[in-house]
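>>> kindly return the folded structure for what I paste below:
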Amino acid sequence: MDPTHLHQIAVEAMRSRGLLPVFSPQALQEAEAARHAGPERHGDIRDLRHLTWFSIDNNDTRDLDQLSVAEPLANGAARLLVAVADVDCLVRPGGAVDGHAGANTTSVYTAAGIFPMLPEVLSTDLTSLHESQERLAVVVDMQLAADGTVSGSDIYRALVFNHAKLTYDAVSAWLDGAASPPAQMASVPGLEEQVRLHDVLAGKLRQWRQSRGALNVNTISARPVFKDGQLVDLQPDEKNRAKDLIADLMIATNGATARFLVDQGFPSIRRFLQAPRRWDRIVVLAASHGVALPAMPDALALDRFLSARRAADPGGFADLSLAVVKMLGSGEYVAAPAVAGDAASAEGNGQGHFGLAINDYAHSTAPNRRFPDLVTQRLLKAALAGEPPPYSAGQLTEIANHCTLQEDNASKVERQVLKAAGAWLLHGRIGDVFDALVTGAAAKGTFVRISSPLLEGRVVRGFEGLDVGDTARVRLVAVDAEKSFIDFERA
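Modelled structure (predicted):
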C-alpha cells in the first residue's frame, strides 16, 4: 500500500468522525502572519537562557513542547524546572487557528502521517522549543524533597534556550550502559550531569507515586515501517528508560500546575480516571496467576501484583499490562470549580486519576498538540497577570466534554487507519494461525491483538466465553483494507 492511498483512508476516517483533516485558508494565513508579528513579550518575563535547558523526545519529533533543567540541593533535595512552550502567545483566542484547535482538540497520529492540531508553521517551528533557538515559555519551578515529594512550586513566564535536543533511544541506551553518550554530551558543558540528575529525580518521583498506588504498567503501540515509500511492517514502539524519565517529570509538572490554579482560586480542566468498573475481571486475571486481590478497587494491591509479574515474566508483561489497561478504561477531562474548597471537596469525592494515584492533575505540558493544555496555559497566564479567568465554569465544562469526545474520535481514527495498514499487510496470509490476546469483549464484538504484525482484529466465530486478558489461538479469515477490518475465528 502506498502512503498516498493510506493517507486518503485517514482523511475520510477523520471526516466521518467529525475531525477536520485540513486547515482552512484563514487558519493557514493567520498562522503565517504570526511569523512576521512575533510573540507578545509584555509582563514579567525572566531571562533564563543561560540555564542548561535540554529536551528528550522521539528521533523525528519536530513539535517540542517542553525543556527541563535541574539543580541538586542539600540533603538529597533538588530543584526541577520544566519549561512549556508558550503557544498562547501566537494562537489568538477566538481566531481561525484557535477554532481549528478547539474543534479537533488534539493532533491525530495515524499510520498515514500526523494531522497536527496547529498549522506546522507554528507547532513545528514558531512555537516549538527547537535546539539552538530562544523561545518564550511558561516555567513550572518545583522543589523536590529527598523522598520524591514535590514540597513546593512556583510558576512564571521566561525566555529559554534549548541547548540540546536528545532522543529517547540514544539517552536510554546510554543510561543503560549499552551505548556511548549522545554527541551533545561533549559539546554542551554540564549536560551529562543534567541527564544523570534527571534520571535520579525521575526515579524518586516514580517511587513516591508507586508508594501511593500508581500503576507501573508497560504497554506497547504499533509503529508503521516504510521502505522505499511502501508500508512493509507494523513494529512495536516500546517504552524505555528515557521515556519513563520524561513521563515522570511531566506528571509532577501537571500536578504542580493543577495545585497552582487551585491556590489562585481559578477553575481548571482536570484529567480524570475513575476506579475501574471491571475490577471484578482484574481480580479474576490476578487469580489466574495465583494472586488474590481485594474485592474492591485497591491501587496499591494491583501495583504489587503488577510488579511481581514484571519480575516473574518480563517477556509477557506487556500483554498483561495491555489487559489491565483495557480493564481500567479510558480517562476523561472534567472541569474543576474555581473555589479551592470546592475543588478539594470534588477531588475527595473521586475526581482524581486512579492509574497515577494523583488527585491534582491537569494536562499542561503539550500545548502544541492538546487543546486542554492550551486552555490550561491561558488560565495560568491570566492568573500570573492578575487578570480574571479567560473561561467561565460553563465554558470549561463544555470544553472538557468536547475534548473527551474528540480524543475518543481521534483514537478511533488512529485504530481504523492502523487496521487498514494491517489489513493490507495481511492480505496474503488468509488461513494463517496466530497467538492472540483478547483486548475487548462487549456487545459490539470481541477483539484480539496479534504480535506480528502488531495489530488488532475482530473474532467473528468462536468468541463465546472469551474475555479481556484471555489468550487464544486465532485463524485469519478475511481482511479489507478499504473498510479497515481484520477478521479472525478461534482456531
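>>> from now on I want contacts and neighbour counts done on CA atoms only, so please keep to that.
Will do.
>>> show me what contacts the closest residue in space to V87 that isn't next to it in sequence?
Once flanking residues are discounted, V87 sits nearest to T127: 5.6 Å by CA to CA, 6 or more residues apart in numbering. Neighbour list for T127: D63, A85, D86, V87, L90, R135, N368 [criterion: CA atoms under 8 Å, 6 or more residues apart in numbering].
>>> quick check: T127 vs T149, distance?
31 Å (CA to CA, to the nearest Å).
>>> another sequence for comparison is provided below:
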Amino acid sequence: MSKKNKIDLYEIRKKIVYDFMGEKIYVPMKIKELMVVLGVTKEDRPQLDKILEELIAEGKIEVSKRGKYSKVQESSIIGTFVGNPRGFGFVEVDDDSIEDIFIPSNSVNGAINKDKVEVIIVKAPKGKRKEGKVKKIVERANSNIVCTYEESPNFGFAVPDSVKLNSDIFIPKGKSKNAKSGDKVVVQITKYSQGNKHSEGKVVEILGGIDDVGVDILSIIRTNDLPEEFPVRVENQAERVGKEVSEADMAGRMDLRQWRMITIDGEDAKDLDDAVSLTKEGNIFKLGVHIADVTNYVQEGSALDREAIKRGTSVYLVDRVIPMLPRALSNGICSLNQGENRLALSCIMYIDETGRVVDHKIAETVIKVDRRMSYTQVKKILERTDQELVEEYSDFVPMIDEMAKLAEILRGKRMKRGAIDFDFPETKVILDEKGKPIDIKPYERNIATKLIEDFMLVANETVATEYFWREAPFLYRTHEAPDPEKIEKLSTFVNNFGYMIHLKKDEVHPKEIQKLLDSIKGKDEEALICRLALRSMKQARYTTECTGHFGLAIMNYCHFTSPIRRYPDLQIHRIIKENLRGRLDSKRKKHYTEILPKIAKSSSDLERRAAESERETVKLKQIEFMSDNIGQEYEGVISGVTQWGIFVELANTVEGLVRIADLVDDFYIYDEEKYEFYGEKTGKTYKLGQKVKIKVIKADIKKRTLDFRMIE
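Reported below is the predicted structural model:
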C-alpha cells in the first residue's frame, strides 16, 4: 500500500471520529453507504474494516445485527468511586450485572474514595473491563477523614490513613486544634482538590497519639463512619425497659417454660438471641428454634428503632463489639439468659428422618433456658472427650446426642440438593490487655457450631417459605446465580486439572459447584479451586422479592434468627407478629410494601460496611503481629496471583505479598488465564494453590502491607 493511501486512511479514521461521532454523519448506515460518504474505494475496504473493528473495540461506534454502523450513544452510570494509591480508580455499580468500571488517573476529575459519581463509558472492549471517565461528583462521601498529622512552622498537613486516598490534605495555620506531629486526627475537608492543588481542611478531633492503646482501631471506626456511643435519648429509652418480664408481657403467649432447652454460643458471647429444644415423637423430630422477641421492646418508629435502622447490624471488631442495640437490651432483657423468663418468637418444626419439615408452627412464646452452653462444651460432650462434662450435663446429653443426629440429617439433605459449603477457617486474633496481638490462629467450624448453623438454616427456610406463600410483604435473604462469564472462566480453568463443571444454557446449578468442591477435598489444588469458585460467586443481599438463594440451593430463605444484631430479622419479626395477631390488614401491608425496599438496600449496604471494617481490623492486627516476626520463615500457600506479585497465605491465615520485582532468579511472565507466573529461562512456575516457603521481610502497619520473599 502506498504512503499516500496510509495518509488517506488516517484521515478517514479522523473523519469517522470527528464527523461520524460528532454527528455530522448521524444516520446509521451500512458499510456501502459509509464507503460512499467517506470516499473509500473497494481496494481500501479491508483497511476500513480494520479501522471500524478498532473503533468498535474502543467503544466509540457500534454495529447493529442488520449491519448498520452508528455512534455509540453516550450514557452515564451512577456508582461509587473506589480509589487506588497510584491515582486511578474503579466505579462500583449497585447492579451486579455491571462489572466495575476502570477510571484512569487523568479521568478521575477530583473524585476520591467512596464518592458517589456519574461516570461515562469511553471504552468497552469485548471481553475486557470497561473504561470510563468521571463526569461529575454526585455526592461527597469523605467530608471527615482520619489522618496522621504532621506540623510545620506555618502550616500543617494530614496524611489520610486510607491508602485509597492518595493525596495529603493541607491544614492552614490555626486550623490544627493544636495537634502535634504523629497525632491521629479527624480532618474535615473545607475545599476539595482541583487540578494539582491539594484538598484543604481543618482538624475537628484529635483521637490520640499514633501509639496510644486503641487508637488504631478507633481510626478504622472513624474512617468507616461506624457509630459508637448511643444518643442519650436512645440509652434512656433502653434503660426504661423493665428488668424482668412482666405477667402482662406473658399474657396470651404459648408457655414453653417447662420445655428443656439450651443456648449454645461462643464462650465470650453476651447477646444470646437463640435457644434450641428437641424431643422425638416416634420417627418425628420436634425441633424448637426460639428467638428473642426484641420487637416487644423496640417499637417501630421509636428512638431505639431509628437508631437500629441507622446501624443495621452489630459490628464485631477484634477488640470490641459495636452493638446494634444498647447493651441494656442486647445483654439484658433481650438476651436469653439461663434461668430467666424471656419473651420469644418460636419456630417449632416437625421433621422426619429424611430431613423434611412435615409441619411447623410459628408462635409468640415465653421460655426459660435451662443451660447456657458453649460450642466447646457441646463439642467435648458429643466427642466424649471430657467425662466430667458429660456427667455434669447428664440430663441434657441424650437431647444433645439427638440434636447431632438431626443436624447430620439436615446437613446431608442440604448437600444432596446441592448447597455449597465453603469451609474456609476464620481468623481468631488474641490480644493482650493493651490491645497488642499475641497470637493469631484459624478459627475452625466444629461439630457444635455446625449443629447450630444447621438448625438456624432450617428455621430461616421454614419461616421464609410460609411468608412467601402468604404473599405478605417480607424481607428475604437472596443470593443470585453467578455471571455466566465467570463460571465459564472457572470451568475452563478446572478443566486443566481434569475436573468438569456441567453448564446448561450458560447457567450452572449449585450442585455442580458442590460436586467440584467434594471432588477436590484433600487434593493439592483444593485451596486454589475453592478460592476461584468463591470469587465467581455474587454477594448475598436483602431483597423484597423472593428470587432464591443460589449458595443454599433453595428458593425461600430469610434472616429470622438474630434480631439482637441484625435489623432485617427484627423487621420481619414485626410482620410475623402482626400476622399472628390478625393485624396484617391491607393498610399495614401497604405500609410495609412502601418501607421494605429502603430497609433492604440500607441493611445490605450496612452489612458490607461492617464486614469491611471487621476485615480491616483483623488485617491491621495481623500486620502488627508479623512486625515482631521480621526475618522468620514460614510455609504457606499461594492465595492470589496478580501482575504485580504473588499473595501467600500462612497457616495462621495471615496473607502477605511477594513482589514480582523480588523474584530475581529469572524473568517471570504473568499468565492471567492460568493465574500463574512462569520463568522465561528456568520454566519455574508459581501458581494459585501451590505450597511455598517464604521469609517475612517487611511489615508496614501504617500502609497495612506485609511483604514476603520466596525461599528456594
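>>> TM-score them against each other, please.
With the length set by TM-score structural alignment, normalised by the length of structure 1, the two chains reach a TM-score of 0.86; 471 aligned residues with a CA RMSD of 3.1 Å.
>>> ok, which pair from the contacts of T127 of structure 1 is furthest apart?
Using CA to CA, the pair of those lying farthest apart is D63 and L90, separated by 14.6 Å.
>>> of the two, which one has the most company?
D63 (24 against 21; other CA atoms under 10 Å).
>>> return the residues in contact with the counterpart of that one in structure 2.
Correspondence of D63 of structure 1 to structure 2, assessed by TM-score structural alignment: D271. When contacts are counted by CA under 8 Å, 6+ apart, D271 of structure 2 touches S330, N331, G332, C334, S335, L336, I564.
>>> and the second one, what's its match in structure 1?
This means N331 of structure 2. By TM-score structural alignment, N331 of structure 2 lines up with T124.
>>> skipping adjacent residues, who's closest to the residue lying farthest from the centre of structure 1 in space?
Distance from the centre of structure 1 peaks at G431, with 36.5 Å (CA atoms, centre = their mean). Excluding the flanking residues, the one nearest G431 of structure 1 by CA to CA, 6+ apart is L476, at 5.2 Å.
>>> what span of structure 2 is stretch 360-375 of structure 1 aligned with?
Residue span in structure 2 matched to stretch 360-375 of structure 1, by TM-score structural alignment: 556-571.
>>> hang on, I meant stretch 237-250 of structure 1
So stretch 237-250 of structure 1 sits over residues 443-456 in structure 2, by TM-score structural alignment.
>>> what does stretch 206-226 of structure 1 give?
Using TM-score structural alignment, the partner range for stretch 206-226 of structure 1 is residues 411-431.
>>> what sits up against that stretch?
Residues contacting stretch 411-431 of structure 2 (CA under 8 Å, 6+ apart): 318-319, 354-355, 437-445, 454, 509-515, 530, 534, 550-553, 618, 621-622, 652-653.
>>> got it, and stretch 35-54 of structure 1?
Contacting residues not belonging to stretch 35-54 of structure 1 are listed as 67-69, 89-90, 121, 126, 131, 134, 156-166, 190-191, 194, 385 [CA under 8 Å, 6+ apart].
>>> could you pull out the helices for the stretch 151-300 of structure 1?
168-175, 184-187, 191-211, 241-263, 279-287, 299-312 (DSSP state H, counting those that start in this stretch).
>>> closest to R17 of structure 1 out of these?
That would be helix 241-263 among the helices of the stretch 151-300 of structure 1, by CA to CA, at 29.1 Å.
>>> what angle sits between that closest one and helix 168-175?
Here helix 241-263 of structure 1 runs at an angle of 110 degrees relative to helix 168-175 (axes from the mean of the first three to the mean of the last three CA atoms, to 10 degrees).
>>> could you check the angle helix 191-211 makes with helix 241-263 of structure 1?
Going by the same axes, to 10 degrees, helix 241-263 of structure 1 is angled at 70 degrees with respect to helix 191-211.
>>> much appreciated, bye for now.
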